[in-house]
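K.L.:
Quick one, fold the following:
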Amino acid sequence: MNDPIKKFIQEHREAFDNLEPSADVLERLKAQLRPTPVVKKSFFKRYQRTNWLAAASLLVGMICIYLLTERQGQGETPPDNSLAAAKQPIPAATAEPIVVLPTAADSLATRTKSHPAANEGSALPKKRENLHVADMKRTKPAPVSLAVRLADSSSASIRLAAILEIEQSGKMDDKIRTMLSTTMNKDANTNVRLAALDVLSRYLQDADVAAVFASSLATQDDPLVQLGIVKVAAQIDHVGIEEALFALARSPYTFAAVKDEVYAVLLNQNKL
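P.N.:
The predicted structure is shown next:
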């Protein structure tokens, strides 16, 4: 596409070339093309704020040193003039007689001499100490009996310790057998019941112990203890034991594990 303006300018180029800009325009262009000189500031002008901060820090440091020096000077104690005053002679007219005060040892010696009975008080602490030792010996608690400890419902450990003492003693009489039987059947703690059962099972050769197990099978309400008695009953040949085993096998309230153990014992003894 032809542009008439462009074509006109190309045809009359020589008429436009004779025109030149004015001198002012050239001067302004030259001034713009000249590089601007870089003015270097001095060190103190560039860091003028830093100089003020350094001067202020120096001033504060000098004030602190002055205050510390002043306080140390005030804290010094004035020279003691008491020695110098002591060295000065006392005038004869103003001198006073020196009074010697009695010490505590002197007063004690005086009281002791005037009151001989006071010497007897020194033996009182020893007498009181001897009386205290005698009282402790008299007030020593008496050993608690096995029956009391087995009946102690406040602590299962006390009852277990009593059963352990019976086991270590190796004795079994009517009184101990009755206490262990009561504990095995009526104690509130299963571990205590089993401990009593274990001690009684060591005396199966005693006919009275076999009777205890027979009666316990009929009244025992703890399944774990029932299992223990059934296992012990397998070693006892007693009519009461056999009847108690059949009663457990027929009872609808017997636990399944106890029934299984009862049937196993009866089968081994050929009683089924």
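K.L.:
switch to C-alpha atoms for all contacts and neighbour counts from now on
P.N.:
Will do.
K.L.:
and Leu248, how many neighbours does it have?
P.N.:
For Leu248, the neighbour count with other Cα atoms under 10 Å is 20.
K.L.:
and it, what is it in contact with?
P.N.:
Going by Cα atoms under 8 Å, 6 or more residues apart in numbering, Leu248 touches Leu217, Ala218, Thr254, Lys259, Val262.
K.L.:
Next, the structure of the following sequence, for comparison with the previous one:
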Amino acid sequence: MNDPLKKFVQENREAFDHLVPPTDVLQRLKAQLVPPPVVKKPFMQRHGKAIWLVAASSLVGIVCTYVLLSRPDMPQGGGAEPRIAQQADTEVVAPRSAKGMPSAADSSLSNEPSPQVAIAQRPQPSPSKKAVRPASAQPHTPSLFSRLADSTSASIRLAAILEIEQSNKLDDHTLTKLFSTMNHDANTNVRLAALDVLSRQLHRPQVADRFADALAVQSDPVVQLGLVKIAAQLNHVAVEEALFALARSPYTFSAVKDEAYAILLNQDKL
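P.N.:
Have a look, this model is predicted:
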């Protein structure tokens, strides 16, 4: 048995049987087991604060209603209608002379237009017309190639490359612009975006020659590494010569040089 205290109690159980606990211990235990009675508070004590809040809000509402209704500029119920409406509804009867001819007052009334005619003759506001901007004032949208050559913002050039990719219209002129961007753009992300679009045009003629030229003129190691990986898919003499030049150049980045050697070994060119 691992517990020495328990072992001691079991071995000396008879020595503890003559001990009797005090009488008040059982009473205290019974008192603790009986839950205390719950005293329910009156309603006013439990909800007195909420009742006062309701009464205060009602009093504030009554005072605000009285102040609004007692303002002199508020229109009263059943008040007089506008003056023009009264004049329009009132029929003017001109006095006539004894012989049934219209009097001078009648002739003066006949010269004045009636309220209905005056209202009808009031010039109506012409409907507003939207101002049409002349064609010369329309905002000029830069062309796609001008945005591709925008040197002020790399995001504009990236957006132009994305538009070229989505249009799926890559003619020779567009390919030339993309190769120029990949080789000479100042931003690496723009170069990689152009490389990504051009890597899907390997089936087109003369693309291999342009990739070989790009391997020769590219100076960005990140783009060089991407070009070398694409060159592994091209079986072209100019591409092989460009890979040899990269592998033997002392200025080539080590990772690019290793990738070029690996491609040449896989193609049995070494």
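K.L.:
Any idea what the TM-score is?
P.N.:
Once superposed, chain against chain, the TM-score is 0.53 (TM-score structural alignment, normalised by the length of structure 2); 160 aligned residues with a Cα RMSD of 2.9 Å.
K.L.:
quick revisit: tabulate the contacts of Leu248 of structure 1 (TSV), appending neighbour count, distance to Leu131 of structure 1 and secondary structure.
P.N.:
Formatted as TSV, the contacts of Leu248 of structure 1 follow (neighbours: other Cα atoms under 10 Å; distance: Cα to Cα, whole Å; DSSP: H, G, I helix; E, B strand; the rest coil):
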residue	neighbour count	distance to Leu131 of structure 1	secondary structure
Leu217	23	57	helix
Ala218	16	58	helix
Thr254	15	64	coil
Lys259	22	66	helix
Val262	24	66	helix
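K.L.:
any idea what Val199 of structure 1 aligns with in structure 2?
P.N.:
If you follow Val199 of structure 1 across to structure 2 using TM-score structural alignment, you land on Val197.
K.L.:
How about the secondary structure of its match?
P.N.:
Following DSSP: H, G, I helix; E, B strand; the rest coil, we place Val197 of structure 2 in the helix state.
K.L.:
and the gap between the closest residue to it other than its chain neighbours and Leu158 of structure 2?
P.N.:
Nearest non-adjacent residue to Val197 of structure 2, counting by Cα to Cα, 6 or more residues apart in numbering: Glu165, 6.4 Å away. Computed as Cα to Cα, to the nearest Å, the Glu165 of structure 2 to Leu158 of structure 2 distance reads 11 Å.
K.L.:
With neighbour numbers in mind, choose between those two.
P.N.:
Leu158 (20 against 17).
K.L.:
tell me which element that one falls in.
P.N.:
helix 154-167 (DSSP states H and E).
K.L.:
Residue in structure 2 paired with Trp52 of structure 1?
P.N.:
Taking TM-score structural alignment, Trp52 of structure 1 has no aligned residue in structure 2.
K.L.:
do you know how far Trp52 of structure 1 is from Gly61 of structure 1?
P.N.:
Remark: distance between Trp52 of structure 1 and Gly61 of structure 1 (Cα to Cα) = 14 Å.
K.L.:
now do Phe213 of structure 1
P.N.:
To Gly61 of structure 1, Phe213 of structure 1 is 99 Å away according to Cα to Cα.
K.L.:
So the two - more neighbours on which side?
P.N.:
Shown here are Phe213 of structure 1 and Gly61; by other Cα under 10 Å, Phe213 has more neighbours (29 against 12).
K.L.:
Before I go, just wanted to say thanks for your time.
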